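Undergrad: my questions are about this predicted structure, shown below with the sequence.
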Amino acid sequence: MSLVSLQPIRDHRPDLRDAANRFDDWLDLHAQSGFIDTRKVVRDLSGDLTSSEIIETLNAIRNLEIAKVGYRIVDNSGTFVSPIFPSVDDVPPVAFDAYGDEFSVERKHIVQIYELCK
């Protein structure tokens, strides 16, 4: 069972009911991390939902305060190596990869996530 409910989307956006159901299934498998990794959502759900449905559902998740947008740094292997930052402007110019090696943070290292509200 997911840590969050997407029922508010079903209530406020009936046009996204099917997408919310699919997101619920996805969250059951991934919500233990406490955030939605947009890279994984697109990869995992693009076969079932259109890009518009994914974007609209993510927007509804944010607008209905089910989650808030944040940013994390990934290293060159795609592993998260930072805490959640509230804004892109808060992301530091350097970070350390999983092996402790410093690297310059470029745009490709910044991933938008949705931090689930408790």
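TA: Nice, thanks for sending it over. No experiment lies behind these values; they were computed from the predicted model shown.

Undergrad: drop to CA atoms for contacts and neighbour counts, all remaining ones
TA: Fine.

Undergrad: can you give me the helices in this structure?
TA: Ranges of helices within the chain are 7-12, 17-30, 38-45, 51-63, based on DSSP state H.

Undergrad: redo those as a markdown table? Include distance to Ile110.
TA: Putting the helices of the chain into a markdown table (distance: least, Cα to Cα, whole Å) gives the following:
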| stretch | distance to Ile110 |
| --- | --- |
| helix 7-12 | 27 |
| helix 17-30 | 20 |
| helix 38-45 | 11 |
| helix 51-63 | 18 |
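
Undergrad: next, format those as JSON lines and append distance to Leu116 and mean neighbour count.
TA: Shown next, in JSON lines, are the helices of the chain (distance: least, Cα to Cα, whole Å; neighbours: other Cα atoms under 10 Å):
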{"stretch": "helix 7-12", "distance to Leu116": "14", "mean neighbour count": "15"}
{"stretch": "helix 17-30", "distance to Leu116": "10", "mean neighbour count": "17"}
{"stretch": "helix 38-45", "distance to Leu116": "13", "mean neighbour count": "14"}
{"stretch": "helix 51-63", "distance to Leu116": "9", "mean neighbour count": "17"}
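
Undergrad: ok, structure two:
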Amino acid sequence: MTLAERPSLAWDVADLVAQQLLVVPNPLAAWNSDTFWVSVWDSDPGQVLVSLHVPRESADPFIQLKIGFAVTEESPKLQAERIVAAVRRPHPLNGAVVCAGYRECAEAFGYTWPSSLEE
């Protein structure tokens, strides 16, 4: 995947989300998560993608999650607040997909192991 072109409303939202999630102290620590990246891909330029490490990035075993949020016409600030609130919830997160890691960790946090990761 490649990144979507800038400038765009989706990137405005993604940048605000990143500013709120990629900070110290970690705003997701209470939920045993770390933000891995926030992006907009060219395959779906109307969606902000957030990737998380669960549990915290230095943990092993771990899972990497990806969650997509549709960009709307509301202000970028309101959308960013909505996205940050959505990822600051107990696991399993609504709409999250496991994209890497270990099956046992995915199941321990309530996620389904995707067939695309079968060896």
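TA: Nice, I can see it. Computed from a prediction, not measured in an experiment: that's the story for all the values here.

Undergrad: just give the TM-score of the two.
TA: Scored against TM-score structural alignment, normalised by the length of the first structure, the superposed chains reach a TM-score of 0.29; 59 aligned residues with a Cα RMSD of 5.1 Å.

Undergrad: which stretch among the helices of the first structure comes nearest Val94 of the first structure?
TA: Of all those, helix 38-45 sits nearest to Val94 of the first structure, with 21.8 Å by Cα to Cα.

Undergrad: just the angle for that closest one relative to helix 17-30, thanks.
TA: 110 degrees (axes from the mean of the first three to the mean of the last three Cα atoms, to 10 degrees).

Undergrad: which strands and helices sit next to helix 38-45 of the first structure?
TA: Helices and strands touching helix 38-45 of the first structure, by 3 or more Cα pairs under 8 Å, 6 or more residues apart in numbering; DSSP states H and E, are helix 51-63, strand 110-116.

Undergrad: switch these over to TSV; also include distance to Ile9 of the first structure.
TA: Formatted as TSV, those follow (distance: least, Cα to Cα, whole Å):
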stretch	distance to Ile9 of the first structure
helix 51-63	6
strand 110-116	14
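
Undergrad: Lys40 of the first structure is nearest to which of these?
TA: Closest to Lys40 of the first structure of those, according to Cα to Cα: strand 110-116, at 10.1 Å.

Undergrad: now that closest one: buried residues?
TA: Residues 110-116 are the ones in strand 110-116 of the first structure that count as buried (16 or more other Cα atoms under 10 Å).

Undergrad: same check, this time on stretch 78-87 of the second structure
TA: Across stretch 78-87 of the second structure, burial judged by 16+ other Cα under 10 Å covers 79-80, 83-84, 87.

Undergrad: before we move on, the earlier item: among the helices of the first structure, which is nearest Tyr71 of the first structure?
TA: helix 38-45 (10.5 Å).

Undergrad: which strand or helix spans the closest residue to Gln79 of the second structure other than its chain neighbours?
TA: Spatial nearest neighbour of Gln79 of the second structure, excluding adjacent residues (Cα to Cα, 6 or more residues apart in numbering): Val13 at 6.5 Å. For Val13 of the second structure, the host element (DSSP states H and E) is helix 9-21.
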